[in-house]
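Undergrad: need a structure here:
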Amino acid sequence: MKATSAIVGIVCLFNSVLANGEFSILHSPNGINFKGDEQLNTSELPKIISTAMGHTTPSGDSWNGLTILNPFNYPDVTISIVVEGVQSLQLSEPRYPLEIASDLYQVKNDFTSILGQVVFDENDVYSGDIQEKLTLQKLDNKDVAVLEFLKDVGVLMDLKQKVLLKSPLKTVWIQLNGLDDIVRVYGRDSEQAVEALTVLKSALTELQDALESTYGDRFMLTTITNERLRLREKRSTSNAKENNEMYWKLNLSKRYGKDYASIFNILLWTSVFLIAALISTAVFICTLDPGRDSIIYRMTTQRIKKEN
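TA: This next block holds a predicted model:
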């Protein structure tokens, strides 16, 4: 009996360690129904979100919390916000325990592969302005960790503006690590962490209001939280500096944008066409035989007769 209790305790402890995240649906169209409280795995997130968007995904899913009620009422825009550093934002229902069994960056790659289209991230929406104008009580905006967090808030504010301007952002996946830095430096229950969480939740609420103002009911906003399990190496300022030095030592080629190839081909073949047209025109003019019936012959003949 004691052995059985010990095994049960170990299993419960193992599940509590793995289920250190949460998948929350802040809003979804009326044609999509999330129900129950069944735990899900991070590997299932790409299929779940893609199905909610109306895309066909491989069958065999083990999670039964999603039901499509109206296939004509899919979201026009889908935004997923990944927040590192807390287990739950306690924003709204429904919320589902999430087992962090894979790298969340890999989850985004799998999501992109299923959709077969561009998924915008924080680099696509961030204008570079850090939100230092916020009224902060416990957070010091001169601290590096706080600046990283304010940068995350700036990402959400820039995304809100793009939503209000109806920018073509159909699918967005944003990963925010600033809150995790605050928790790591000051502690989970510190006044700084509590204030940071409040600011982040306020920014998410403003984003949701902007989406509702622009798209009405036809949008889906979800959050994915991850508290302690870090399967990837933390990207710090020192690591970025070392990577930058290594980049120059390797003498790698310059990085170009995704539209570089198409623009280069357009300019290349346009230039080739214009040069070929110029050469052919010049050759044609040089080899032109005026003849007796041409306007050149008539004008030059009359001028010669007048001079004589």
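Undergrad: From here on, just use CA atoms for contacts and neighbour counts.
TA: Fine.
Undergrad: so how far is stretch 170-178 off the chain centroid?
TA: 5 Å (Cα atoms, centre = their mean, to the nearest Å).
Undergrad: hang on, I meant stretch 146-156
TA: On Cα atoms, centre = their mean, the centre of stretch 146-156 falls 16 Å from the chain's centre.
Undergrad: now do stretch 128-145
TA: The answer for stretch 128-145 is 23 Å, by Cα atoms, centre = their mean.
Undergrad: Quick one: residues in contact with that stretch.
TA: 146-147, 150-151, 153-154, 178, 181-182, 185, 191-192, 195-196 (Cα atoms under 8 Å, 6 or more residues apart in numbering).
Undergrad: One more sequence to fold, the one below, so I can look at both together:
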Amino acid sequence: MLSIIATYFLALLVYVHGAGEISILQTPDSLVFSGQEQLDLSIVKNVLSAALGFTVPEGPRWSGMVVTDPFHFADAVVVVSVPGVRSLDSIQGRTYPLSTDESLQDTWRSLSWRLIDRFPTATNLTLNYLSLDQLTEAEELYGKLGSRDTPTVEYLKPSLPEDKAFIEQVNLMDAITAKLADKGVVNDGVPDAHWFTAPGLHSLIDTYGGQSKQVNEAKRLFSSSILLLSEVFNTAYNDKVLFAVISSDVVHTRRFKRDAEPKEPTLDNEGDEEDPNYPVIFNIFLWFGIAYFMVLLATSLGIARMDPGRDSIIYRMTSNRMKKDN
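TA: Okay, the predicted model is just below:
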């Protein structure tokens, strides 16, 4: 009976929280990633926001990222999300285990809303969300893309629908990489966010199994394309980009109420509450407090070192009182 209860409880935990990982491929010099502490997917938006220099809401702290230079932050964050996949296995960079307690779409929505909330009047704000199975949308975001040769594969079969769809997504990512390497990006001082979603690997896992030769080959192929994309983005933003890869098997372990295509965030959308005037108000109180403390300290030291002398009113009053008492 106890074993049945334990099994049920474990299954319930797996249902509520999926597993995944986040890998950091590129970082600016002002950010240092270390350790192997697990983090929740719901905290990733705070990590990305902090990398851009934003004030994040109070909540659980993650010690994996340290800001070494508070005056220089990332100019952009780039994320490649892989839904339905626990791990890419062969991806490079520093990797952390992830507890997927929210959907990847929710993380993107929160991040994009914070950028809109921080720069409500900016006309040059770049918020690019792209599913790699959408060629038309990709060209709307990054311009006309050239065709790419089909990569050499051993186990994947381009004649099969699932295999073909995945290979086309890899080709689209490579085409974007080539476009960015040729044209670069507009680095205008306003932070940018690029979010790519790759649904094709999930379909391969459902078709062949997570440990199949086809899936292992697909992971290696996809990881190589991601690495090239990260290097191009890093060059385009002058080594001031945070590039992360997030894989989450939450699709297999939990069904979210909001699993539709994420909407483009607008000012009317509900987002995380964050007062844009907070840094100004904080600095006013901070410097007022410092000035008040210095004045109080100077006054206290002056009183402590004061020597009234025999001709001062304090001395005469004290002397007369002493004569009366005698």
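Undergrad: quick one on the thing from earlier: show me which of the contacts of stretch 128-145 of the first structure are buried.
TA: Neighbour-count burial (16 or more other Cα atoms under 10 Å) applied to these gives 146-147, 150-151, 153-154, 178, 181-182, 192, 196.
Undergrad: thinking again about what came up before, in helices, which of the contacts of stretch 128-145 of the first structure appear?
TA: 146-147, 150-151, 153-154, 178, 181-182, 185, 191-192, 195-196 (DSSP state H).
Undergrad: now, which of the buried ones among the contacts of stretch 128-145 of the first structure sits nearest residue 297 of the first structure?
TA: residue 154 (74.2 Å; Cα to Cα).
Undergrad: Which residue lies closest in space to whichever residue in the second structure pairs up with the closest one, excluding its sequence neighbours?
TA: Counting by TM-score structural alignment, residue 154 of the first structure corresponds to residue 171 in the second structure. Among residues not flanking residue 171 of the second structure along the chain, residue 148 sits closest, at 5.9 Å (Cα to Cα, 6 or more residues apart in numbering).
Undergrad: Likewise for residue 92 of the first structure?
TA: The shortest distance from residue 92 of the first structure to any non-neighbouring residue, by Cα to Cα, 6+ apart, is to residue 26 (6.0 Å).
Undergrad: can you count the residues close to the one you found?
TA: Neighbourhood size, residue 26 of the first structure [other Cα atoms under 10 Å]: 18.
Undergrad: Tell me if I am right that it is in a strand.
TA: Yes: read with DSSP: H, G, I helix; E, B strand; the rest coil, residue 26 of the first structure is one of the residues of a strand.
Undergrad: any idea how far it lies from residue 148 of the first structure?
TA: Using Cα to Cα, to the nearest Å, residue 26 of the first structure is found at 24 Å from residue 148 of the first structure.
Undergrad: same thing with residue 79 of the first structure?
TA: 21 Å.
Undergrad: For the residue most central in space within the first structure, give me its contacts.
TA: What sits nearest the mean C-alpha location of the first structure, by Cα atoms, centre = their mean, is residue 121, with 1.7 Å. Neighbouring residues of residue 121 of the first structure by Cα under 8 Å, 6+ apart: 172-175.
Undergrad: corresponding residues in the first structure for the longest helix seen in the second structure?
TA: Counting residues, the longest helix found in the second structure (DSSP H) is helix 278-304. Mapping helix 278-304 of the second structure onto the first structure (TM-score structural alignment) gives no aligned residues.
Undergrad: helix or strand right after that helix?
TA: Going down the chain from helix 278-304 of the second structure, the next helix or strand is helix 313-325, by DSSP states H and E.
Undergrad: That next one packs against which elements?
TA: Packed against helix 313-325 of the second structure by the contact rule (3 or more Cα pairs under 8 Å, 6 or more residues apart in numbering; DSSP states H and E) you find no helix or strand.
Undergrad: In the second structure, what residue corresponds to residue 139 of the first structure?
TA: By TM-score structural alignment, residue 139 of the first structure lines up with residue 156.
Undergrad: For residue 180 of the second structure, see how far away residue 87 of the second structure is.
TA: 27 Å.
Undergrad: no no, residue 285 of the second structure
TA: 44 Å.
Undergrad: and what of residue 259 of the second structure?
TA: Taking Cα to Cα, one finds residue 259 of the second structure at 30 Å from residue 180 of the second structure.
Undergrad: What segments of the first structure are helices?
TA: Using DSSP H, helices in the first structure cover 2-18, 45-52, 104-115, 122-125, 144-164, 178-186, 191-215, 237-250, 260-286, 295-307.
Undergrad: residue in the second structure matching residue 72 of the first structure?
TA: By TM-score structural alignment, residue 72 of the first structure lines up with residue 71.
Undergrad: got a list of what that match touches?
TA: Residue 71 of the second structure neighbours (Cα under 8 Å, 6+ apart): none.
Undergrad: Pull up the distance across stretch 239-254 of the second structure, start to finish.
TA: 37 Å.
Undergrad: again with stretch 161-170 of the first structure
TA: Using Cα to Cα, the two ends of stretch 161-170 of the first structure sit 15 Å apart.
Undergrad: Many thanks, have a good one.
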